[in-house]
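> Build me a structure from this.
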Amino acid sequence: MLALLGFITIVLLFTAILTKKMSPLVALIAIPIAAALIGGFGMQTSKFIVSGVTSIAPVAGMFVFAILFFGIVTDAGMLDPIITRILRTVGSRPSRIVPGTALLALLIHLDGSGAVTFLITIPAMLPLYTRLGIDKRILACVASMAAGVNFLPWTGPMIRASAALHIPVSDIFTPLIPVQLVGLAFVFIASYLLGLKEEKRLGLSSGAAAG
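Sure thing, here's the model as predicted:
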């Protein structure tokens, strides 16, 4: 019964947010409280709220700090030399441009924010993709893969897992380091192969640029 109530609560949350019937903040507060009351927990609901806030506060603080820190670093232009060097290095060969896109997205995603990753990576690389005629879906694919394989301790998935399992982030992250290394290798290999495929499709050879 409780499992069914939890499932219905999640469905209602997504429905209310996606249909814009409620703002995310209101939905995340009101719907779970209503579900707890319907489940017959009564005044215990307040204890659930306090317990939840207490358990997630440390990791939420770390997440906020990471966003603020890397946001300030980005706004101050400290990443600009790295971005410029990557763009200068990849040249006009898709087999370099696509892995360069993955590297750029990985660096930007250090703050754990997917939105920032796409807002910086895509505008920086899109003109190059457009000029050479590289399939823009590859840009979105590679940026998504790079963001998806990055699960550093302050990123969203790690924080959510820590809060749900009630264990420290370090206990989750440390055993996953080999998995992340394999994921990073996969991203760069896949990016290189996608770049080679685009070189063949565009008829580029010996680093020649598209006309």
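> Please make it C-alpha for all contacts and neighbour counts, starting now.
Fine.
> Give me the most central residue, the protein.
For the chain, G114 is the residue whose C-alpha lies nearest the centre (Cα atoms, centre = their mean; 3.5 Å).
> I'd say that one and A146 touch.
No. Between G114 and A146 there is no contact under Cα atoms under 8 Å: 9.9 Å.
> quick revisit: return the residues in contact with the residue nearest to the centre of the chain.
Contacts for G114 (Cα atoms under 8 Å, 6 or more residues apart in numbering) come out as A147.
> Name the single longest helix found in this protein.
helix 44-75 (DSSP state H).
> Could I get the buried residue list for that one?
T45, I56, V59, A60, F63, A66, I67, F70, G71 (16 or more other Cα atoms under 10 Å).
> Quick check: the gap between the fifth one and I72.
If I follow you right, that is F63. Computed as Cα to Cα, to the nearest Å, the F63 to I72 distance reads 14 Å.
> likewise the third one?
Between V59 and I72 the distance, using Cα to Cα, works out to 20 Å.
> can you check the fourth one too?
With distances defined as Cα to Cα, the gap from A60 to I72 amounts to 18 Å.
> ok, now V26?
29 Å.
> Tell me how far the host helix or strand of V116 lies from the chain's centre.
Using DSSP states H and E, V116 sits in helix 114-132. Chain-centre distance of helix 114-132: 15 Å, with Cα atoms, centre = their mean, to the nearest Å.
> Give the next helix or strand downstream of it.
Beyond helix 114-132 on the C-terminal side, the first helix or strand identified by DSSP H and E is helix 136-149.
> for that next one, packing partners?
Counting contacts by 3 or more Cα pairs under 8 Å, 6 or more residues apart in numbering; DSSP states H and E, helix 136-149 is packed against helix 94-108, helix 114-132, helix 177-202.
> possible to save the buried residues of helix 44-75 as JSON lines with distance to V90?
What follows is the buried residues of helix 44-75, written out as JSON lines (distance: Cα to Cα, whole Å):
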{"residue": "T45", "distance to V90": "55"}
{"residue": "I56", "distance to V90": "41"}
{"residue": "V59", "distance to V90": "37"}
{"residue": "A60", "distance to V90": "37"}
{"residue": "F63", "distance to V90": "32"}
{"residue": "A66", "distance to V90": "29"}
{"residue": "I67", "distance to V90": "28"}
{"residue": "F70", "distance to V90": "25"}
{"residue": "G71", "distance to V90": "25"}
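> Please generate a structure for the following sequence too, so the two can be compared:
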Amino acid sequence: MNFKEDVFAKVITYITVAVLLGAMLVEAFVIYTERSEKKEIAGRLVSARASVSSLTKEKAELEAHNTELQEFKSKWENLVILADNEFCQELREELFRRPEVIPEEAIEASLKAELEEGQGPEEEKAGSEEQTEDGPLAAFVFPSPEDKEWFLPLNLGNKPSVEYLFYARAVDVERDRCIDLLYEVPVDGADDSPLLDEDGEIIWNCMAYDAGLGWTLITEEEE
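Sure, this is the predicted structure:
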């Protein structure tokens, strides 16, 4: 083999080696890319499984919550319907025009609660003296009959033989205070109509109130 053939053979060899190395690099890059993609897919799969698990848990919680809501709806649906019937609306309008049936002790309790919430002992004492000298500084009334949420029947659908029970809320707009009240209305056992007093007014007996210090029962002696 002469010199030219030897050089040519070496060039061919170098080219072949370079091509093979290039092919190996390409194959290595492809393998690396595939492994990276597999790793990324595996990560996505783990994330997807975690998401599915989380969604399954949320679904179970939502189903449980939905069951609770259905039970709540079944329990209170009749009460909501009764609160909107004609008889209940008549009583709501009747109570609206009679703020005098709000117990005086409930109003005094509201004033006391306001003092305890916003004043110290000395200021509370001074405020109490001011109320004693000038009279109660509160003006509680019942909201408009068009607003049905402040007056709700508690046993209107049970054909009571003794009394109806009602929840009501009185408000003092200027002081931004309210009193929750529980009333009983005695009924005539013959036709379930409310009993009237000597003045021809429906009898509203307040059984308990919450003026901001918790529910307090009213006894006959206290009335």
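> Tell me how the two chains score on TM-score.
For this chain pair, the superposition-based TM-score is 0.26 by TM-score structural alignment, normalised by the length of structure 1; 88 aligned residues with a Cα RMSD of 5.5 Å.
> can you pull out the helices in structure 2?
3-83, 86-96, 104-118, 121-134.
> Can you add distance to R177 of structure 2 and mean neighbour count and give the ones you listed back as JSON lines?
Shown next, in JSON lines, are those (distance: least, Cα to Cα, whole Å; neighbours: other Cα atoms under 10 Å):
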{"stretch": "helix 3-83", "distance to R177 of structure 2": "24", "mean neighbour count": "12"}
{"stretch": "helix 86-96", "distance to R177 of structure 2": "17", "mean neighbour count": "16"}
{"stretch": "helix 104-118", "distance to R177 of structure 2": "8", "mean neighbour count": "17"}
{"stretch": "helix 121-134", "distance to R177 of structure 2": "17", "mean neighbour count": "13"}
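> before we move on, back to that, right, so the helices and strands packed on helix 136-149 of structure 1: which one is the most enclosed?
Most buried of those by mean neighbour count (mean count of other Cα atoms under 10 Å) is helix 94-108; its value is a mean of 24.
> roughly how far is that helix from the heart of the chain?
Here helix 94-108 of structure 1 shows a centroid-to-chain-centroid distance of 15 Å under the convention Cα atoms, centre = their mean.
> before we move on, what about stretch 36-56 of structure 1?
So, by Cα atoms, centre = their mean, the centroid of stretch 36-56 of structure 1 is 29 Å from its chain's centroid.
> residues in contact with it?
Residues contacting stretch 36-56 of structure 1 (Cα under 8 Å, 6+ apart): L2, L5, I33, A163, H166.
> and the third one, what is it in contact with?
So the one you mean is I33 of structure 1. Counting by Cα under 8 Å, 6+ apart, I33 of structure 1 makes contact with T45.
> element containing it?
Here I33 of structure 1 is assigned to helix 24-38, by DSSP H and E.
> relative to helix 44-75, how tilted is that helix?
Relative orientation of helix 24-38 of structure 1 and helix 44-75, computed by axes from the mean of the first three to the mean of the last three Cα atoms, to 10 degrees: 160 degrees.
> mind listing what's buried in helix 24-38 of structure 1?
Neighbour counts over helix 24-38 of structure 1 (16+ other Cα under 10 Å) mark A27, L28, I31, P32, I33, A35, A36 as buried.
> Columns distance to L12 of structure 1 on top of those, output as TSV?
TSV is the format used below for the buried residues of helix 24-38 of structure 1 (distance: Cα to Cα, whole Å):
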residue	distance to L12 of structure 1
A27	9
L28	10
I31	8
P32	10
I33	12
A35	10
A36	14
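> So which of these is the closest to I189 of structure 1?
L28 (39.6 Å; Cα to Cα).
> Tell me how many other residues crowd the residue lying closest to that closest one once chain neighbours are set aside.
In space, and not counting its chain neighbours, L28 of structure 1 is closest to L13: 6.9 Å by Cα to Cα, 6 or more residues apart in numbering. L13 of structure 1: 20 surrounding residues under other Cα atoms under 10 Å.
> same thing with C178 of structure 2?
Residues near C178 of structure 2, counting by other Cα under 10 Å: 19.
> Distance check, the closest residue to it other than its chain neighbours against A9 of structure 2.
Excluding the flanking residues, the one nearest C178 of structure 2 by Cα to Cα, 6+ apart is V171, at 4.3 Å. Applying Cα to Cα, the value for V171 of structure 2 to A9 of structure 2 is 108 Å.
> Then G127 of structure 2?
With Cα to Cα as the criterion, G127 of structure 2 and A9 of structure 2 are 115 Å apart.
> Same question for V17 of structure 2.
The gap separating V17 of structure 2 from A9 of structure 2 is 12 Å, by Cα to Cα.
> Next: Y183 of structure 2.
114 Å.
> same deal with S51 of structure 2?
62 Å.
> Please apply the same query to E123 of structure 2.
Counting by Cα to Cα, the gap from E123 of structure 2 to A9 of structure 2 is 111 Å.
> One more: F3 of structure 2?
10 Å.
> Now for V179 of structure 1: which residues touch it?
Residues near V179 of structure 1 by Cα under 8 Å, 6+ apart: none.
> now it: how far from F186 of structure 1?
From V179 of structure 1 to F186 of structure 1 the distance is 11 Å (Cα to Cα).
> and what of A16 of structure 1?
For A16 of structure 1 relative to F186 of structure 1 (Cα to Cα), the value is 37 Å.
> before we move on, what about L139 of structure 1?
The span separating L139 of structure 1 from F186 of structure 1 equals 16 Å under the rule Cα to Cα.
> try A146 of structure 1
Per Cα to Cα, A146 of structure 1 is found 10 Å from F186 of structure 1.
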